[in-house]
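# Give me a model of this one.
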Amino acid sequence: MNPQLTWHASLPASRLHAAWAAAAGRAIVDPTLRERVAQPGLALAREMAACGWPAEAAWTHLVALSPGVPNPRELTELVWRKLRGGSCPNEAAVAISGHLRAILSAGDDEAQSARQLELRTRPLREQWEARGPGLMRALADFTEPDLLVERADVLVVSPATGGDGRAHALYNSVRIEGLLANADPRLPEVVRLGWLLAQLNLELPIFSEQVDQRRLPRLGELATLPAILRAAEEVELARLDAATVQLALDSWHITAPPLAELPALLLSWWSTYQAGRPRWAIALRALDQMLTGG
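As a prediction, the model looks like this:
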């Protein structure tokens, strides 16, 4: 199965992605963008925390929804309903939407910025159309066909950090920075995109029912890492070895437990999974236990 992708070059998502990165302490490579989004991004993060918004979920909602809801006040109220329910208090709505407005207006020539982002979308899209179908077929062969979504939205955002991306399982979408060339030839961006897409179906009960839902996002990132690298190895895009696993952990900014031998652990888990081919849900539970010592 090859997921049907709808591509979007989104300035609102780009600016919120950059603000998220700044608030998370990531290095913003463009000094002008850093100057414009860092302060409102940090202020927004503080305000969200004061309102009881869980940071990861809040940023996911904001980035994923922003292409269709660019109005800051409407976006604030929509995310409030999703996270807290009911109506957003006016004081909170004014504060959050004010920070959002500062972030979403952090640009000069909107038309030129939009054109540049469209140009940045083209290389990744062309690479995906050439190599993505084979990569995802291999992924289905090495895991389960139902792990692949039928369709998804790809939000291409400006390269705030020089290479990053996140999956939005609730919205069946991913965001990925539009690089004109691979950040590292050992790990092409098309493989990063495949890894993000591989995470979108993990919230289905058939895959996630046996693990703690609070750990599922991080667990999904780690479980799909050796899976997508094995698929990439099959189609000669990357290798599945300890060095490449570590490279992916670093390059893809995966939040992982502080385990010194994490690449070896992931490779051991993957080898055991391939030898027995249990259901993916059982394999996820086994990895969860290995990571938590359960």
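# okay, CA-based contacts and neighbour counts for the rest of this
Noted.
# where exactly do the strands run in the chain?
4-9, 151-157, 165-168, 173-177 (DSSP state E).
# want to throw those strands into CSV with mean neighbour count?
Output for those, formatted as CSV (neighbours: other Cα atoms under 10 Å):
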stretch, mean neighbour count
strand 4-9, 16
strand 151-157, 23
strand 165-168, 23
strand 173-177, 24
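# Please state the offset of the longest helix that the chain contains from the chain centre?
Secondary structure of the chain per DSSP state H: the longest helix is helix 110-142. Centroid separation between helix 110-142 and its chain, computed with Cα atoms, centre = their mean, to the nearest Å, is 15 Å.
# Name the residues of it that are buried.
Buried residues in helix 110-142, counted by 16 or more other Cα atoms under 10 Å: 117-118, 120-125, 128, 131-140, 142.
# Stretch 60-70 now?
So stretch 60-70, judged by 16+ other Cα under 10 Å, has buried residues 60-67, 69-70.
# circling back to that earlier point, okay, angle between the longest helix of the chain and strand 173-177 too, please.
Inter-element angle recorded for helix 110-142 and strand 173-177: 120 degrees (by axes from the mean of the first three to the mean of the last three Cα atoms, to 10 degrees).
# Mind giving me the packing neighbours of helix 110-142?
Packed against helix 110-142, as judged by 3 or more Cα pairs under 8 Å, 6 or more residues apart in numbering; DSSP states H and E, are the following elements: strand 4-9, helix 11-23, strand 151-157, helix 189-198, helix 216-234.
# Could you also give me the structure for this second sequence? I'd like to compare it with the first:
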Amino acid sequence: MLEELRWKTSPAATALYVAACRASGVAATDGMLAAALATPADALIAEIDATGLPRTELLAEITSLAAEFENNRELVTRAAARLHAAPLSSPTATRIAGAVGELEAALGGEQPNLAEELAARVRPLREQWEARGPGMLREIGRLTDEAIVPSAAEIVIVLPYAGGRGLAHPRQNRITLEGVLVHPHPQLPEPLRIAWLLAQLNSDLPRYADALPPGRSAFAFAVALAPATLAAAQEVELATCDEPALGSAFEAWGLSGSLPADAPQRVFNWWNAWLDGAATWPVAVAALERLLA
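Down below sits the predicted model:
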């Protein structure tokens, strides 16, 4: 059961989130922000590529830690260590940290009042979440596995880049969330995205990760939790849980590009089989991963 949920903002996380999106090929909906940060973001990506480390994984780690560290060199070093990579050489860490600083400076030039703008984006999302979100998260645990729900978590609000998106960071029990002011997908209000992301934070527990092929647990759980989130939202009258809604969720939550075209049908059938079956959640998610592989 989620007992503590902290909300915070981070201009640094916003800058790095933009780079993470560019590195993953996520299309921007804010053209001005994308244009202002394209050059320094690509320079940071190039520095990371030169190390041989996986760009998407390292940028996700740097983004997840950005709200904790003001020293960019320490930020970069800690993030690389989280990937269990060989320690970065001093010159390499310095170059990457310098690229992070350039990216942050470019964002500051484009958005001089960013701290105030981010703060203004927290309250609407927090109020929407507090109305029905906790009940929805409890229902996800009831429908899947009570251990799915973390006891404490943190939400870091960043500027919207892709018109509504977010990242789950299980190592930090933290999610990065675009602070949209309107629901980009009215049939899927933002509290659903928040619940879906929060429910992924325990996906790295051995009882779950050990049941899946290395490197596949996070994605498999993200897919498996989509119908669970819709079912929970249906209980609190925020959404419906059916095959078309599942297809919309895959698209809205950034999953569709990595799934087969018939994924909504496959996953919805899997979800109904899970509700009727007697398997444990880790076993069921492993079966889903094989179904989609």
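# what TM-score comes out when they're superposed?
TM-score for the superposed chains, counting by TM-score structural alignment, normalised by the length of structure 2: 0.94, backed by 292 aligned residues with a Cα RMSD of 1.8 Å.
# Tell me roughly how far the longest helix of structure 1 lies from structure 2 on average.
When structure 2 is overlaid, helix 110-142 of structure 1 sits 1.3 Å from its aligned residues on average, using mean Cα distance after the TM-score superposition for structure 1.
# ok now do Ala13 of structure 1, which residues does it touch?
63-64, 66-67, 155, 157 (Cα atoms under 8 Å, 6 or more residues apart in numbering).
# Please read the previous query as pertaining to Glu234 of structure 1.
135, 138.
# 6 Å instead, please
Under the criterion of Cα atoms under 6 Å, 6 or more residues apart in numbering, the contact list for Glu234 of structure 1 is empty.
# any idea how far Val190 of structure 1 is from it?
14 Å (Cα to Cα, to the nearest Å).
# do Val37 of structure 1 as well
From Val37 of structure 1 over to Val190 of structure 1 the distance is 28 Å, taken as Cα to Cα.
# neighbour-wise, which of these two wins?
Taking other Cα atoms under 10 Å, Val37 of structure 1 and Val190 do not tie; Val37 has more neighbours (29 against 23).
# Count the residues that sit near Gln289 of structure 1.
When neighbours are defined as other Cα under 10 Å, Gln289 of structure 1 has 12 of them.
# what do you get for His185 of structure 2?
13.
# That one pairs with which position in structure 1?
Applying TM-score structural alignment, one finds that His185 of structure 2 aligns to Asp184 in structure 1.
# show me what contacts that match?
No contacts exist for Asp184 of structure 1 under Cα under 6 Å, 6+ apart.
# Need the nearest residue in space to the residue positioned nearest the centre of structure 2, chain neighbours excluded.
Centroid-nearest residue in structure 2: Leu167, 1.3 Å away (criterion: Cα atoms, centre = their mean). Closest residue to Leu167 of structure 2 apart from its sequence neighbours, by Cα to Cα, 6 or more residues apart in numbering: Thr176 at 5.1 Å.
# I figured that neighbour was touching Val156, is that so?
Yes: between Thr176 of structure 2 and Val156 there is a contact under Cα atoms under 6 Å: 4.9 Å.
# and Ala95 of structure 1, which of the helices and strands packed on helix 110-142 of structure 1 is closest to it?
Ala95 of structure 1 sits nearest to helix 11-23 of all those, at 16.0 Å, using Cα to Cα.
# tell me the average deviation of the closest one from structure 2 after fitting.
Compared with structure 2 after fitting, helix 11-23 of structure 1 deviates on average by 1.3 Å (mean Cα distance after the TM-score superposition for structure 1).
# now the angle from that helix to strand 173-177?
Using the same axes, to 10 degrees: helix 11-23 of structure 1 against strand 173-177 is 70 degrees.
# And Glu47 of structure 2? What does it align with in structure 1?
By TM-score structural alignment, Glu47 of structure 2 lines up with Glu47.
# Please tell me how far that match sits from Leu75 of structure 1.
15 Å.
# neighbour count winner among those two?
Leu75 (21 against 16).
# Aligned counterpart of the more buried one in structure 2, please.
With TM-score structural alignment as the criterion, Leu75 of structure 1 matches Leu75.
# Identify the residue spatially nearest to that match, adjacent ones excluded.
That would be Phe69: by Cα to Cα, 6+ apart, it lies 5.7 Å from Leu75 of structure 2.
# Also Ile28 of structure 1?
Thr161 (4.9 Å).
# Next: Ala92 of structure 1.
Cys51 (7.2 Å).
# what does Leu5 of structure 2 give?
Ala153 is the one closest to Leu5 of structure 2 (Cα to Cα, 6+ apart), at 5.1 Å.
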